[in-house]
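Student: Return atomic coordinates for the entry below.
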Amino acid sequence: MKHKELIAKMTLEEKASLMSGKDFWQSQEIEHLGINSIFFADGPHGIRRQAVAADKLGLNLGNPATCFPTAATVANSWNAELGEKVGEYLGEEAIAQEVNVLLGPGVNMKRNPLCGRNFEYFSEDPYLAGKMAASYIRGIQSYGISACVKHFAVNNQEKRRMSIDAIVDERTLRELYLTAFEIAVKEGKTKAVMSSYNKLNGTYTNENMHIMQAILRGEWEYDGTVITDWGGSNDRVSGLLAGNELEMPTTAGETDQEIVQAIRDGKLEEVVLDECVDRLLELIFTTESAYKKPHAKFNVERHHRVSQKVAEESIVLLKNEGNILPLKYGKKVAVVGDFAKDARYQGAGSSLVNPTILDHTLDCFQESGIDSIGFEPGFERYGKRNTEKIQKACELAKQADVTLLYIGLDEVTEAEGLDRQSMKIPDNQIELLHALHEVNPNMIAILSCGSAVEMPWIHKVRGLVHGYLGGQAGARAILRVLSGDVNPSGKLAESYPFRYEDTPSYHHFPGEEASVEYREGLFIGYRYYDTAKVDVLFPFGFGLSYTTFAYAIIDVTENLVSFDLTNTGQVAGMEVAQLYVGCQSSHIFRPKKELKGFKKVFINAGETKRVTIPFDDKTFRYFNVKTNQWEVEEADYIIMVGASSADIRLQDSLYVKGTIAPLPYDKEKLPSYFSGMIKKVHVDEFEQLLGRNVPQSIWNRGKPLGYTDTIEQCQYAKGLFGRLLFRFVTFSYWTLKKIGKRSTANLIMMSIYYQPLRGMARMTGGIINMPMLDGIIMMINGRFFKGVGHVLSERRKMKKATTK
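Tutor: Below you'll find the predicted structure:
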């Protein structure tokens, strides 16, 4: 232990006190030992240090900070160096706001396009997500503070995220859902990891010895701090045994007493607590040291310009029929769409940033050189039909050479705590698009949203520019692409299916009541579409440019692949060359191809560059469930280099000597997985893959409710109080949504409706303790008067204890 002498000076109670927060955003302090509080702030793409009520939980307005493009956006740049630059600027701003731990980046896989938090995550591919996350972490931590990679692990939906049990087979867990974390830990060297809310194969992740101890601490040799997601602690002692040091937010000392009592009762060895304290002290002292160096306020204008540069490199050109883009000089342009007036530039929830500057499209036209003849909103932002607005937009479009149509998803559709209901753009926007096409077919759509959407209307637009969520300077960045000042170089970090029904997890998202079964196994995103030969609208890695690139002369050795890349067009540009590998053996099921490397290269018109992409420890490996370790299958491998997962330009083969491990599967018992046709896997076959029976996925409606049951489940409560509580919450949600308070309504769903009952104690900062919660649960379960008496009695005890 690094701080053994200091820990020896602490009482048992002092050590236990460090294991939970001082309030909602700070760790505990022990002044007489020189141990200070450190501050945590949300910050995947900008610092959200709350300006008011900083000691309270909530989504209050943060201090002004640069709102960089979201992770889903920056992933489209495929530029790890750019990600590191974003991290550096985030680190600089964290220092300026005296933040010790920045809660990000998020690396959960985009298992399903409807996950409400996909805008905060990088990709459907773990290699790309891991490399981008590691670059962010290096940048953030270059300033001495800590990043906190999240949410560990298998948190791929928002619905029931605090109670859902993710049922995943071991190989899929390792290869898909843990690999990005592995890269973040080993290459990014993150100082902190945030555990997720959900259960994994029956156990809450922060208590899960398999992923927390055997894998994170054991295999990956992680010696940093693990922090619960806010309110994500279930059994405090079990969490501590698993190595989850810090519980956030505060529980006003209640769980500290649980730790002390567990040690006195022999349920927890004090040495385990000492080791947890030691790791937390290391986080406190190392991040405090960042403030010993002189630091000043950050340069707001400079950071804004960097945000613009990041957005420019992350914009994806998806369609350019007849080279309608870049816009020709002198073309008269009609600007239509509410998002042109008020930019859609970030998601909603804990990552909400209060921008220092905010560019809107209408304010940036003069400098862009684009000749705008006027603007019409065309549609109501939150989906209400408005015929008059459509008519006005059409009248304007008739007078223009080209219509720029700004469409997308609104702020409360993509939000933490809720999943999207469909992959569709709102009907009122599509109605506008059809009407505009009738009067002026020269239409360019500018799309603003943080995840994949269906586009059955795409044949009616000649150009399509996807800005994703480009941060505070995203609007200006898009205009620079439209005008040709910037040659677009972004490529999709996720696949775009034609229809939601085509997605591999369609039948198993968001799962039933108690659990979600990952029956698709390894086959998410392009891994499924390519293997099962399912056509998509836009494949993983796709993106157009204003120039063209040619690939030639591939050379494969046992350590790397190299090839020539030539800019065959008329303008300079950047190309993302992608390395995919496919195993030729049929003994172990695999996707047809998997991303194993990439490189973004700037090339002048007419220039040729030799590009090299090295192999690494992940290039040929697979996880063998019989040996319980990573193995390499001896086989021929196809080495593919391309412009997207569906556009392979060069390929060669390489024989790779394996580790000679026993075959892990009986091929006859897993026909769906060996064929890749996993849309309708029967439960029996899934259980063969799991190696065990799947748990019951429906709540047991007859049992009394307990700590881990949710407000949602109170609809089945035995007691009238419980059912009324459920109805009150649902009525409040319905009322707020009806009167237009959609953000507040979403907050109710996120922080109350899906909240386990234990959250009443874990998230109220000591206002309600666990004995009082016992009384509330009595009321819910039909013993109303006994429960009321218990609550009042425990409340008196708590008040008496605090006045001593």
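Student: CA only for contacts and neighbour counts going forward, please
Tutor: Will do.
Student: can you pull the contacts of P539?
Tutor: Under the criterion of C-alpha atoms under 8 Å, 6 or more residues apart in numbering, the contact partners of P539 comprise L492, E494, S495, Y496, P497, Y526, S644, S645, A646.
Student: Skipping adjacent residues, who's closest to the first one in space?
Tutor: Just to be clear, that refers to L492. The shortest distance from L492 to any non-neighbouring residue, by C-alpha to C-alpha, 6 or more residues apart in numbering, is to G541 (4.7 Å).
Student: Before we compare anything, build this one as well:
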Amino acid sequence: MAETAAGTAKDHQDAEADAAREAVVEAALGRLGLDAKARLLSGQNMWTLPALPEIGLRSLVMSDGPIGVRGVRWSADDPSVALPSPTALAAAWDPELARRAGVLLAQEARRKGVHVLLAPTVNLHRSPLGGRHFEAYSEDPLLTGAIGGGYVRGVQSGGVATTVKHFVANDAETDRFTVNNLVSERALRELYLAPFETIVETARPWGVMTAYNSVNGTTMSEHRRLVNEVLRGEWGFDGFNVSDWKAARDTRAAIEGGLDVAMPGPRTVYGEPLAAAVRAGEVAEAAVDAAVRNVLRLAARVGALEGAEPVVTEPPAAVDGRALAREVARRGFVLVRNEGALPLPGGHRVALVGAAARDARVLGGGSAVVFPAGIVSPLDGLTAALPEGSVTYALGADLAVELPVADKGFELRAVCRDAAGEVVATASAPSGHIQWMGDDLPEGATYDNLHSVELTGTFTPRESGPHTFGIKGLGAFTLTVDGTTYFDDVQRTAEDGPFVTFFGAPVARGRAELTAGAPVEVSLTHVVAIPEDVPVKGVRFTLAHQEPVRDGDELIAEAVEAARAADTAVVVVATTDRVESEGFDRADLGLPGRQDELVHAVAAANPNTVVVVNSGSPVELPWRDEVAAVLLSWFPGQEGGAALADVLTGAHEPGGRLPTTWGSLADAPVTQVRPENGELPYTEDVFIGYRAWEKEGRTPSYPFGHGLGYTDWTYESIEAEGTTVTVRVRNTGERTGREVVQVYLAPAEPGTERPAQVLAGFAGVEAAPGESVEAVVEIPRRAFEIWDTATDAWAFVKGSYEIRAGRSLTDRRLRTIIEA
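Tutor: A predicted model of the protein is given here:
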């Protein structure tokens, strides 16, 4: 009773605080003229909205996420904590861990002066070929909603807004700006809208981002029914709605469709065009007022509106970013196979193999990229954790399907010059990647005086031999290495599209014979030419570099010899930026290069082979039955190598369970991600992920929910009282561990239109050896409902249901029947 009373009192206080903020918002709105209101709804640059001093409104600052807070500078000289990928966070099956990750990100946002984090991504894993798969959580809407809700609560507990994205059905990358996704109302409600609905209900996000794509004929930045009627009307969402960058196309359709803010600026369909549309009688000023009210409410909540007390006056206690990044990584690692190889016995000699073991891939490509101050690779982590001399390293296979960004061994700076060749500004350049967007130019440089940018400095090779240098970008470039000019011309591309300079491939332009340890001078000069009609001005280009390419057979032979001489071989296989990234979908699920061949060879040489899979989403594992253990590390963030050492040595157990089904492309039920004639029909309807695998009777490599630890569990009893399910489990192993108890709901008569079973809830429990604990799971009413297209409403389906409790979708330990 005391807890209920306390909760009621807090609700009353929150309501009073909301009312007070709303009064300030209304007063501020009443003091604004049409031009100011229209200007507020349009980005003033890449990341911010304009300040309105006349009402005490400061500029609102937005930043990309979701694994870190980049801030307004897309540069490695402004470092950010880099957490593991969203797939890794979801693999922990722990909303509380997601909340803690959100608290850290709020801390990072406040440090960088950011009010709005453009995250989380809660689109579903409709197909394993989705290129941005790693940035979303799961194929299951319940798990996605639970993890996303925890993330939102954590970020907003720090006084920073979230924008849940991309609303809705942005589940693939091909033609994402123009594709018309044809989705049934039932699939929308039961799958794609469901995580958004859960998060709005349980976490009250302060923002939503609408997607580029169309749904059933209407682009999402203009989708009045889904935004105004469903999101705001049915669900009661009271936050602001921002477009995806450059997604807003039509002034009247956008404002009437519920879009509050058009980004980025300064040239958008809002601002002056919106004010003109109101004066011409094409748009009602009341629609503008509604959007401005939402933006002012956002500002009040984050403390950017004078006179309004922010929702959070005292931020949460400080979080150790490195420690949390390490914890999230190891708790998201999924051990899908273990034939006694892990944890590593003490005193073992370990042969570490793989390009990604030395140069770790810790995050996915695209707008999710942040730049951590440091990265712990698997080689770093294991070398530090194991006795000196017990780890040997072999490359095994070269992953470079394209030239990577100049990084290791480079010491660079950027020099900005005017047309007369005079230096107007200089800036640090921690890597060969230059990206200055909007106003983010080095101090002293402007778009009026900037004529060229020279990326210059030294390169000290790690290896002797022919080093390849290249350029990513469009326009005039001059590339010089060690006194030789390898390119002095205009670089063009046959590709087209608004983000070709973001996602295009670098072009090799020269090869220099260099000696390990001997530094040489390098210079890449770019003549800046920015078209007048671009919505956002910017400078973006990259110096690329590849170390000497060695014979593939020789690399595999070296790895085999190292494995044969060791007690355990640990092979790290990985994808690359050209396999998994925003901007394009995947063509297949194979590992790039000769990595599969490498694993086959190492496993044949050493039966005690452990494979670590460094990918953000499913890949095919044709050798999985040949090796002693398979550990999925996802994109593990900046502390991934340290977390890997924790898990391999047994200091911590791998805590993850699969948030999505892993299998071969040949067996995958949903593979169509490329539109035809501009349309992509979701013909599978409500059957994606494990729902589809079961319907088609296909067996994946590893099922949804699967994951092993370092102890054993016995499921002892299950009880259902109403919709509350209690499962008792006992730790029958020899060490303390954590179990994720999963509860699935199976209708007695699903027919052909309902999944055979769905995830209805889960709970994590911890126990010492021999200890028995209870997991309590509350099954939501929605698990018993389907969307009835005849009545256009949710319908509760009565009848018998089997409740199945177990360790994964297919590893069911206990069951009971309930009548609904």
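Student: care to give me the TM-score?
Tutor: The pair, once superposed, lands on a TM-score of 0.78 when counted by TM-score structural alignment, normalised by the length of structure 1; 644 aligned residues with a C-alpha RMSD of 1.9 Å.
Student: returning to what we had before: okay if I get the contacts of P539 of structure 1 as TSV plus neighbour count?
Tutor: Listed next are the contacts of P539 of structure 1 as TSV, based on neighbours: other C-alpha atoms under 10 Å:
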residue	neighbour count
L492	27
E494	25
S495	26
Y496	25
P497	25
Y526	30
S644	23
S645	24
A646	17
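Student: Am I right that E5 of structure 1 falls within a strand?
Tutor: No. When DSSP: H, G, I helix; E, B strand; the rest coil is applied, E5 of structure 1 is found to be helix, with no strand at that position.
Student: Can you give me the neighbour number for the corresponding residue of structure 2 for it?
Tutor: Aligning on TM-score structural alignment places E5 of structure 1 opposite A27 in structure 2. Residues near A27 of structure 2, counting by other C-alpha atoms under 10 Å, number 12.
Student: circling back to that earlier point, mind checking what the residue nearest to L492 of structure 1 lines up with in structure 2?
Tutor: With TM-score structural alignment as the criterion, G541 of structure 1 matches G705.
Student: so which strand or helix has that match?
Tutor: Here G705 of structure 2 sits in a region with no helix or strand, counting by DSSP states H and E.
Student: Check whether it really touches P659, as I assumed.
Tutor: Yes. With contact defined as C-alpha atoms under 8 Å, G705 of structure 2 reaches P659; the gap is 6.1 Å.
Student: which one of the two has more residues nearby?
Tutor: A side-by-side neighbour count of G705 of structure 2 and P659, using other C-alpha under 10 Å, places P659 first with 29 against 25.
Student: what's that one in contact with, if anything?
Tutor: By C-alpha under 8 Å, 6+ apart, the neighbours of P659 of structure 2 are T87, A90, A91, W93, Y137, S138, E139, D140, L143, F704, G705.
Student: Look at it and give its secondary structure.
Tutor: For P659 of structure 2, the secondary-structure state derived from three-state DSSP is coil.
Student: which residue lines up with it in structure 1?
Tutor: When the structures are aligned by TM-score structural alignment, the residue of structure 1 matched to P659 of structure 2 is A493.
Student: Tell me the residue in structure 2 aligned with L200 of structure 1.
Tutor: Aligned against structure 2 by TM-score structural alignment, L200 of structure 1 finds its counterpart in V215.
Student: who's in contact with that match?
Tutor: Under the criterion of C-alpha under 8 Å, 6+ apart, the contact list for V215 of structure 2 reads V168, A169, N180, N181, L182, V183.
Student: Check V310 of structure 1 too.
Tutor: For V310 of structure 1, the residues meeting the contact criterion (C-alpha under 8 Å, 6+ apart) are F68, P69, V74, S77, L82, V86.
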